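Visitor: I'd like to go over a predicted model; first the sequence, then the structure.
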Amino acid sequence: MPNTTAYLIYDVFTDTPFGGNPLAIFTHGEDIASHHMQAIAREMNLSETVFLFAPTSDHATAHLRIFMPNGELPFAGHPTIGSIAALADSGLVPDDGRDFHLTCEAGTIICSFDNDTRIAKAIAPVLPYAVGTAPARAEIAKATGLTDQDFVNPPINNLWSSGPRFAFAEVKTTDTLHAIDINSSCFTPIGSGQMIDAALIVFCLAAYDDNIIHVRSFSPSEGIAEDPATGSAAVALSGLLHAKGLLPNGQKRILIHQGMKMGRPSQIMLTTIVENETLIEVSIAGAAVRMAEGRFLVPDEASHPH
């Protein structure tokens, strides 16, 4: 007989139902075998599904394991923000803005939740860093249906990582950003070393003087045609902005708009702290709305497909 386990659905990086990025949260991860976690993530068919475990540290409230439909991630933003909100709604963490800790494969995440504003905040467990070589501009143009003239020069030469890794491309206008027509055949599985083998983040800084960035995120080879809100990409983007000299000393707050083209508008609050020209802290924050709750039937081991 199958076992049953509880799950929740939250819309993350939005305060409006049916906006933001939907997230499945399984609240008793210890009851589910690892191979079933990946199968459940494929079954839910959301950009990410998170499983909550008892803490692995005396200083943490819970441990997170995060899955895309096609693999596990060391850290991701919207599962973290959604988990913070779910834990706060269940009375398991402070909801008055005090800090508490969660853990994930990438490390410890310092978190907070303010019930008055419904804003969850997470300090990234690792600072963004450049890794590997970015796809050629011609490959990105082919993948997006754009021309070389649509992009800002010079090209971005590195991938950037915040746990997951991302390829970035900057376009000149938001109209161009919204005109992207993705060619999925240009993407290959992450880490394959062929063509575009990382999630592709296309962004526009036309409104940067107003502390606004417009973003779209694509990862079709990982089962995610387009992602309506990508918190870990926001963290990685801060590394790129710092490398471009666009983050001053002190604190800077940026509002990232994503998901508009998908009809799931999202807002990610990105905050950076720079001291003596060094990026020392990056956090993301946003609201989350509880949308559903239920029970999932987990097959017994004998029925697991081989």
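Guide: Nice, thanks for sending it over.
Visitor: CA atoms for contacts and neighbours, from now on please.
Guide: Noted.
Visitor: skip the chain neighbours and tell me the closest residue to Phe113.
Guide: Ala120 (4.4 Å; CA to CA, 6 or more residues apart in numbering).
Visitor: apologies, that question was intended for Ala285.
Guide: Of all residues not flanking Ala285 in the chain, Lys121 sits nearest, at 4.1 Å (CA to CA, 6+ apart).
Visitor: number of residues surrounding the one you found?
Guide: Residues lying near Lys121 (other CA atoms under 10 Å) number 27.
Visitor: right, and it touches Gly286 too?
Guide: Yes - with contact defined as CA atoms under 8 Å, Lys121 and Gly286 form a contacting pair (6.7 Å).
Visitor: now for the two: what residues contact both?
Guide: Ile81 (CA atoms under 8 Å, 6 or more residues apart in numbering).
Visitor: how far away is Phe26 from Ser266?
Guide: 23 Å (CA to CA, to the nearest Å).
Visitor: repeat for Phe113
Guide: When distance is defined by CA to CA, Phe113 is 18 Å away from Ser266.
Visitor: how far off centre is the helix or strand Lys142 falls within?
Guide: Using DSSP states H and E, Lys142 sits in helix 137-144. Counting by CA atoms, centre = their mean, to the nearest Å, helix 137-144 is centred 23 Å from the centre of its parent chain.
Visitor: next helix or strand past that helix?
Guide: Downstream of helix 137-144 (by DSSP H and E), the next one is strand 158-161.
Visitor: contacts for that following strand next, please.
Guide: Residues from elsewhere that reach strand 158-161, judged by CA under 8 Å, 6+ apart: 128-134, 165-168, 233, 236-237, 239-240.
Visitor: from those, which two are the most distant?
Guide: Thr133 and Ala233 (16.7 Å; CA to CA).
Visitor: confirm Glu30 sits in a helix?
Guide: Yes - counting by DSSP: H, G, I helix; E, B strand; the rest coil, one finds Glu30 located in a helix.
Visitor: ok, it touching Ala62?
Guide: No - Glu30 lies out of contact with Ala62 (CA under 8 Å); the separation is 11.4 Å.
Visitor: overlap of the contact sets of these two?
Guide: Overlap of the contact sets of Glu30 and Ala62 (by CA under 8 Å, 6+ apart) consists of Leu52, Phe53, Ala54.
Visitor: separation between Val93 and Ala85?
Guide: Val93 is 9 Å from Ala85, where distance means CA to CA.
Visitor: let's bring in a second one:
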Amino acid sequence: MKVRPYSEVDVFSSEPYRGNALAVVHDADGLSTEEMQRFATWTNLSETTFLLAPSSPEADYRVRIFTAIEELPFAGHPTLGTAKAWLDAGGSPRLDGTVIQECAAGLIPIRVAEDQLAFEAPPLTRYEPVDEPLVQRIAEILGIPRVNILDASWLVNGPRWIGVRLSSAQEVLSLQPDRAKAGDLEIGVVGPHESTEETQVEVRAFVGGDPVWEDPVTGSLNAGLARWLTDTAVATAPYAASQGTVLGRQGRVHISLSDGKIWVGGQVTGCVEGTVRL
């Protein structure tokens, strides 16, 4: 075992401990996949990341991203959280104002501006309507009539999200899904707020088969939803999404569109600094 720098950050909230926590192991070169997965399972957070030396000359660092049960090629809140942890530990980006992260999904640019970070959403690797039998199953999982689902689309960008659109934020907040029926499906639900609200949409994320059944705030899902909602003219960027409300969180995800590219941003706060023996 080796003593390595360790940090925990809170992602997508202006108030510490009201967003989504991320564990970050620094100087993780030399750890095996099995050791990383074991530690990620032990932290029992939505994700744990491991900072490594980059293999690409364009990247500032390389990261591996683990849930409690598997490794992901990409995830949103770990991308912003890892960048913040790297910067706080003294990292200096090669490009002024932009961190380049290397992960299994490729190189991910991350803008650093004042008190907010934003990543460029990677392309969706599966982006198509959901078959009707699966939509009916999702309605049963969510405990709502099939007619309440206005639309559904695969939004795979690392995690295997299925986006589900309801008619209102209140419908989203009222959901009481049946975890036992979800299997390994990853379901993201979105509905619009009234025009007087601070945020334009409410989002909830349900991850079947994962110890963290409802994810507090989810960058990858919001990236996929943004692509889908703007492509179908349901939403216009820029807009803000709220997530984690029913969990007592105050997640705020800021979506913008530049040259056809989706950017997903939010505030990140460092909360824990220390060491870990791995």
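Guide: Sure thing, it's come through. Keep in mind that this is a model prediction, so the values were computed, not measured.
Visitor: one step back: so which of the shared contacts of Glu30 and Ala62 of the first structure wins on neighbours?
Guide: Neighbour counts for these (other CA under 10 Å) peak at Leu52, which has 22 neighbours.
Visitor: that older thread, count of residues packed around the residue nearest to Phe113 of the first structure?
Guide: Counted with other CA under 10 Å, Ala120 of the first structure comes out at 27.
Visitor: distance of the counterpart of it in the second structure from Thr82 of the second structure?
Guide: Ala120 of the first structure maps onto Leu117 of the second structure when the alignment is built from TM-score structural alignment. Leu117 of the second structure sits at a distance of 11 Å from Thr82 of the second structure (criterion: CA to CA).
Visitor: Thr196 of the second structure too?
Guide: 34 Å.
Visitor: of the two, give the one with the bigger neighbour count.
Guide: Between Thr196 of the second structure and Thr82, counted using other CA under 10 Å, Thr82 has the larger neighbour count: 31 against 7.
Visitor: does that one touch Val25 like I think?
Guide: No - with contact defined as CA under 8 Å, Thr82 of the second structure does not reach Val25; the gap is 9.2 Å.
Visitor: doesn't Ser92 of the second structure lie inside a strand?
Guide: No - per three-state DSSP, Ser92 of the second structure lies outside any strand segment and is coil.
Visitor: show me where the first structure has its helices.
Guide: Under the criterion DSSP state H, the first structure contains helices at 34-44, 77-89, 137-144, 174-178, 231-243.
Visitor: residues near Gly286 of the first structure, how many?
Guide: Residues lying near Gly286 of the first structure (other CA under 10 Å) number 28.
Visitor: rewinding a little: what's the overlap in contacts for Thr82 and Val25 of the second structure?
Guide: Counting by CA under 8 Å, 6+ apart, the common neighbours of Thr82 of the second structure and Val25 are Thr49, Leu51.
Visitor: mind listing what Val135 of the second structure touches?
Guide: By CA under 8 Å, 6+ apart, the contact set of Val135 of the second structure is Arg146, Ala152.
Visitor: in this structure Val24 of the second structure contacts Leu45, no?
Guide: No - look at Val24 of the second structure against Leu45 with CA under 8 Å: they stay out of range, at 11.0 Å.
Visitor: between the two, who's got more neighbours?
Guide: Ranked by neighbour count (other CA under 10 Å), Val24 of the second structure and Leu45 place Val24 first, with 28 against 18.
Visitor: Thr98 of the second structure versus that one, what's the distance?
Guide: Look at Val24 of the second structure and Thr98 of the second structure: by CA to CA, they are 20 Å apart.
Visitor: could you do Glu114 of the second structure as well?
Guide: Going from Glu114 of the second structure to Thr98 of the second structure by CA to CA gives 12 Å.
Visitor: so between the two, which is more surrounded?
Guide: Remark: of Glu114 of the second structure and Thr98, Thr98 carries more neighbours, 19 against 8, as counted by other CA under 10 Å.
Visitor: residues in contact with the closest residue to that one other than its chain neighbours?
Guide: Among residues not flanking Thr98 of the second structure along the chain, Arg111 sits closest, at 4.6 Å (CA to CA, 6+ apart). Taking CA under 8 Å, 6+ apart, we find Arg111 of the second structure in contact with Gly97, Thr98, Val99, Leu117, Ala118, Phe119.
Visitor: Val93 and Ala85 of the first structure: which has the busier surroundings?
Guide: More crowded of Val93 of the first structure and Ala85, by other CA under 10 Å: Ala85, with 29 against 22.
Visitor: nearest residue to the counterpart of the more buried one in the second structure in space, ignoring adjacent ones along the chain?
Guide: Taking TM-score structural alignment for the superposition, Ala85 of the first structure sits opposite Lys84 in the second structure. Counting by CA to CA, 6+ apart, Lys84 of the second structure lies nearest to Val268, which is 6.7 Å off, once chain neighbours are set aside.
Visitor: burial of that neighbour, as a residue count?
Guide: Around Val268 of the second structure there are 27 other residues, counting by other CA under 10 Å.
Visitor: so what corresponds to it in the first structure?
Guide: In the first structure, Val268 of the second structure lands on Ala288 (TM-score structural alignment).
Visitor: identify the residues contacting Gly231 of the first structure.
Guide: Shown in contact with Gly231 of the first structure (CA under 8 Å, 6+ apart): Ala76, Gly77, His78, Ile268, Ile284.
Visitor: related to what we said a few turns ago, and the contacts of strand 158-161 of the first structure, which are buried?
Guide: Neighbour-count burial (16 or more other CA atoms under 10 Å) is assigned, among those, to 128-130, 134, 165-168, 233, 236-237, 239-240.
Visitor: want to throw those into TSV with distance to Ser217 of the first structure?
Guide: Output for those, formatted as TSV (distance: CA to CA, whole Å):
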residue	distance to Ser217 of the first structure
Pro128	17
Tyr129	19
Ala130	18
Ala134	15
Arg165	12
Phe166	9
Ala167	10
Phe168	9
Ala233	8
Ala236	13
Leu237	12
Gly239	17
Leu240	16
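Visitor: list the buried residues in stretch 164-182 of the second structure.
Guide: Val164, Arg165, Leu166, Ala169, Glu171, Val172, Leu173, Pro177, Arg179, Ala182.
Visitor: greatest separation within those residues: which pair is it?
Guide: Farthest apart among these - using CA to CA - are Ala169 and Ala182, which lie 21.7 Å from each other.
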